[in-house]
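> Below is the sequence, then the predicted model.
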Amino acid sequence: MSTKNVIFTDQLPAAVGPYSQAIESDGFVFASGMLPIDPATGNMREGSIADRAHQALTNIKAVAEAAGCTLDDIVKTTVFLTDVNDFKEVNAVYAEYFNEPFPARSAFQVAALPLGADIEIEVIFRKKN
């Protein structure tokens, strides 16, 4: 029987709905989508799409640490953008956070994201034994 453990850190902004920051189950950690919210202010990160991509990935790093993982433990990412034309800038930032072998990844343009964000990134970690 599988277990389901909640992962929580106060290094992330408060949830904007009834969900967990991440759930650990059967050796995997499934992180909720991370918006580019600065946990220090509770506000969406201002600046360029690159600035907001950095913030979303910084938030992912915080949930990784809370789960006892690193970014190298990520096996799958999904990037949601409200404008696919931002992909090149986001891809350049993304490359600063990951090493080979890179996680599998999907990227989508979506009509809208919560709180008016223009980027959201979700990940799946594989925990080391």
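Received, thanks. What you are looking at is a predicted structure, and each value in this text was computed from that prediction instead of being measured.
> make it CA atoms for all contacts and neighbour counts henceforth
OK.
> Helix, strand, or coil at Ala111?
Going by DSSP: H, G, I helix; E, B strand; the rest coil, the secondary structure assigned to Ala111 is coil.
> going on from the longest helix anywhere in the chain, what's the next piece of helix or strand?
When the chain is parsed with DSSP state H, its longest helix is helix 49-66. As assigned by DSSP states H and E, the chain's next helix or strand after helix 49-66 is strand 74-81.
> Put this next to the previous one:
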Amino acid sequence: MKLITAEKLPVPGGHYSHGVMAGPLLFISGQLPFPPGAQTFPDGIEAQTIQAMENIDAVLQAAGASLSHLVSVHIYIVDVADWPTVNLTYATLMGAHRPARVIVPCGPLHHGALVEISAVAEV
């Protein structure tokens, strides 16, 4: 097992790592939509989804991988009405690559985020 730290992302606020390599698999902790160095989120579900995916990509890059290495993605949203926007934004970012995915409507997320994304990649 190897811990992965994405230097451009904030230090995790809890007892976890940005990612963990276990064999060929990279498990990426839930990423909130904080831009690097920022204390606030971008406005709106589309911008927050893009930022959370950019944070996922930062962890992938720290492990020598990219979005094309993703095999599973879990997306948590606070409002099920945001599903179409999240789906379209995600599809635009992912292009032809279609890993397994779930979008889970949930209660409030930490710091009032509208979306949080975790993932698994094969590196």
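Here it is on my side, so go on. As the structure is a computational prediction, the values presented were derived from the model and not from experiment.
> The longest helix of structure 1 aligns to what range in structure 2?
Using TM-score structural alignment, the residues of structure 2 aligned to helix 49-66 of structure 1 are 45-62.
> Equivalent analysis for stretch 78-96 of structure 1, please.
Counting by TM-score structural alignment, stretch 78-96 of structure 1 corresponds to 74-92 in structure 2.
> Tell me the buried residues in that stretch?
74-78, 82-83, 86, 89-90 (16 or more other C-alpha atoms under 10 Å).
> next one: stretch 114-123 of structure 2
Buried-residue list, stretch 114-123 of structure 2, by 16+ other C-alpha under 10 Å: 114-123.
> just stretch 53-73 of structure 2 next, same as before
Residues of stretch 53-73 of structure 2 classed as buried by neighbour count (16+ other C-alpha under 10 Å): 53-60, 62-63, 65-73.
> what residues does it touch?
4-9, 18-19, 26, 28, 31-33, 35, 94, 97, 99-102, 117-123 (C-alpha atoms under 8 Å, 6 or more residues apart in numbering).
> Go again with 6 Å.
6, 99-101, 118-122 (C-alpha atoms under 6 Å, 6 or more residues apart in numbering).
> Repeat that for stretch 103-115 of structure 1.
Residues outside stretch 103-115 of structure 1 that contact it (C-alpha under 6 Å, 6+ apart) are 74-84.
> CSV for those, including distance to Ile49 of structure 1?
Output for the contacts of stretch 103-115 of structure 1, formatted as CSV (distance: C-alpha to C-alpha, whole Å):
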residue, distance to Ile49 of structure 1
Ile74, 22
Val75, 24
Lys76, 21
Thr77, 18
Thr78, 16
Val79, 13
Phe80, 12
Leu81, 10
Thr82, 11
Asp83, 10
Val84, 11
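> ok, of those residues, which one's closest to Ala50 of structure 1?
Nearest to Ala50 of structure 1 among the contacts of stretch 103-115 of structure 1, counting by C-alpha to C-alpha, is Leu81 at 11.9 Å.
> which residues does the closest one contact?
Counting by C-alpha under 6 Å, 6+ apart, Leu81 of structure 1 has contacts 109-110, 118-119.
> now do 8 Å
By C-alpha under 8 Å, 6+ apart, the contact set of Leu81 of structure 1 is 87, 107-110, 118-120.
> For it, give its distance to Lys88 of structure 1.
Separation of Leu81 of structure 1 from Lys88 of structure 1 (C-alpha to C-alpha, to the nearest Å): 11 Å.
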